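Visitor: turn this into a structure:
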Amino acid sequence: MKTIGIVANKGKPAARIIARELLYLFEKRGIKVYLDDNIAGELGRSELACPPSQMGGTVELVCVLGGDGTLLGIARDLAGCSVPILGFNLGTLGFLSEAEPDNLPLAVDQLLAGQYRIEERSMLQAALVRKNETLATYTAMNDVGIAKGSFCRIINCAVWVDDQFVATFRGDGVIISSPTGSTAYSLSAGGPIVAPNVDMLLLTPVAPHMLTARPMIFSAEQVIRVEVDAVHQEMGLSIDGQFGYRLEGGDVIYVQRSPHVTPLVLWNTGSFYEVIRKKLQAEWE
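Guide: A predicted model of the protein is given here:
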């Protein structure tokens, strides 16, 4: 490995310190490092600045310093580039972050010695259609959310799968998740935890006004179509819970598996179930 990118969340107090230490450790070992343009100037290394969206064609691996939200944003920026991502957890739960900042020299040595594996995580592709016109297309790693505003009445989400009508969910909205996203917004809404190697799409109703509404699992080969309606206009589409688009009654959202995947760097020790036990503090043994 000859080139590595470092992306840091400036909102995390420790990010600048860890970025500086990683830069030193990599350069000491002869690795060419590129820093995201938000942190390069603060470290006094403006000559290494590279926007995260351009790292895909420049580096062999990207280290992300922050929480899962930071990693999700980088995963979208690098979608289609096949650049592995190693997350350093500076947040709270950190389901997607493999490395801890306590022993940076060990993490660097493991990387350069190839003592890791790559796990490809599926992504989602969403298209927003209004009056037969596609307004926008998005790529998500975790989920696509369709929800009402903070103080509004319920919305209706009519769901089709491959043109077969499933149900109309009346409530706060629905979440369509990848397996990776099953531990995010969907989990808090009562959805199941899904192992990341399961090939599927997960639909979870949010606060449904229906006794029979339950999360549903569909094949990853299928296309989910959601038509929204309400007596108000306070509805929104969110991508990984980070940004979105205001919806109108009659809008249609198509969600399917993306052709892109996110390659995550994982150490050769531990497992998905160990991460779940640790992060959720569940006593399943």
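
Visitor: contacts, neighbours, all on C-alpha from now
Guide: Will do.

Visitor: shouldn't residue 26 be within a helix?
Guide: Yes: assessed with DSSP: H, G, I helix; E, B strand; the rest coil, residue 26 lies in a helix.

Visitor: and the gap between it and residue 85?
Guide: 16 Å (C-alpha to C-alpha, to the nearest Å).

Visitor: could you also give me the structure for this second sequence? I'd like to compare it with the first:
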Amino acid sequence: MKSIFRQVGLFGKYQTTAAPALAASTRAALEDIAEFLSSQGCEVVVERDTAANAGLTGYPTADVVAIGTQCDLGLVVGGDGTMLGIGRQLARHGVPLIGINQGRLGFITDIRLDQFRTVLPPMLAGEYDEDHRSLMHANVVRDGQAVFDALAMNDVVVNRGATSGMLELNLEVDGHFVANQRADGLIVASPTGSSAYALSAGGPLLHPALPGYVLVPIAPHTLSNRPIVLPDAVEITIELVSGRDASANFDMQSLASLMHGDRITVRRSQHKVRFLHPKGWTYFDTLRKKLHWNEGAPLTP
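Guide: Purely as a prediction, here's the structure:
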């Protein structure tokens, strides 16, 4: 089968502090995948930092923006964190992404590393299911000026400091006051992020096709303060009233320190991330595998 994708951008997990054995394993995996893509008729372009930190040579390199403008497909080798970072950057370019899991969970990098040789050929030939994931556009407003701006695919989290007490937060939706909350923090999660930190904090799972957000308090002072699901057409505003060492985290990959009176706004981004999955993939397959559903002993009469 001939690939319908002419140029493929290859991204990897490239922490420079990784143990030598892990770094060697990453380099070997990237080399194998790059060679395989070339054998399928694809021109491989390796993301510049991936190539430098993995020691991968023999292929043209480019930064993420250049890959977004020139490549037909992005192939991400790593865990969900790697995919989150690349997905946010490539969403504005509309480049579809395939994830090969070299991490722990793999909710959004769903092809096992040992299966790529059998799973990729039909996908490269056009036999795949496409899945669009919404992004959140968030910013921190201080004294009427935006001092921080970020995209998030999973969640926006307002958190207390490691050694400080509870935060006091005012919550608004579309400019309407909702509640004053005292808690360790508050999570605004997309359907994609509903299976991440929000789930650990007691939130519900949202199917990725749902146009909504879930607001999940972290260790609330009032036990009646429960998670709530909202439509993603609204604008959510969280104001920090009191509390020390508070911060706002965006996909746990970028962070803004907060001051009293800061307002964190979250709204739907105009961009979406395009994921490609093997033909026949469903979200429920992922839940069964990653959450280990149906693994208990069968019931006996």
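
Visitor: contact partners for residue 201 of structure 2?
Guide: 216, 217, 218, 219 (C-alpha atoms under 8 Å, 6 or more residues apart in numbering).

Visitor: trace the last one over to structure 1, please.
Guide: If I follow you right, that is residue 219 of structure 2. Aligned by TM-score structural alignment, residue 219 of structure 2 pairs with residue 207 of structure 1.

Visitor: residues touching its match, list them.
Guide: 171, 172, 173, 189.

Visitor: how about 10 Å then?
Guide: By C-alpha atoms under 10 Å, 6 or more residues apart in numbering, the contact set of residue 207 of structure 1 is 154, 169, 170, 171, 172, 173, 174, 189, 190, 213.

Visitor: try residue 102 of structure 2
Guide: Contact analysis of residue 102 of structure 2 by C-alpha under 10 Å, 6+ apart lists 12-13, 25-26, 29, 76-80, 82, 109-114.

Visitor: which of those residues are buried, as a PyMOL select command?
Guide: Paste this into PyMOL to select the buried members of the contacts of residue 102 of structure 2, with burial taken from 16 or more other C-alpha atoms under 10 Å:
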select buried, resi 12+13+26+29+76+77+78+79+80+82+109+110+111+113
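
Visitor: can you count the residues close to residue 84 of structure 2?
Guide: By other C-alpha atoms under 10 Å, 19 other residues sit near residue 84 of structure 2.

Visitor: let me see the contact set for it.
Guide: Residue 84 of structure 2 touches 108, 109, 152, 153, 154, 251, 252, 253, 273, counting by C-alpha under 10 Å, 6+ apart.

Visitor: repeat that for residue 83 of structure 2.
Guide: 11-13, 75-77, 89, 97-101, 106, 108-109, 153.

Visitor: re the thing from before, now, which of the contacts of residue 84 of structure 2 sits nearest residue 57 of structure 2?
Guide: residue 109 (24.5 Å; C-alpha to C-alpha).

Visitor: that older thread, so residue 26 and residue 85 of structure 1 - more neighbours on which side?
Guide: Just comparing residue 26 of structure 1 and residue 85: by other C-alpha under 10 Å the higher neighbour count belongs to residue 85, 27 against 19.

Visitor: which position in structure 2 pairs with that one?
Guide: Using TM-score structural alignment, the partner of residue 85 of structure 1 in structure 2 is residue 97.
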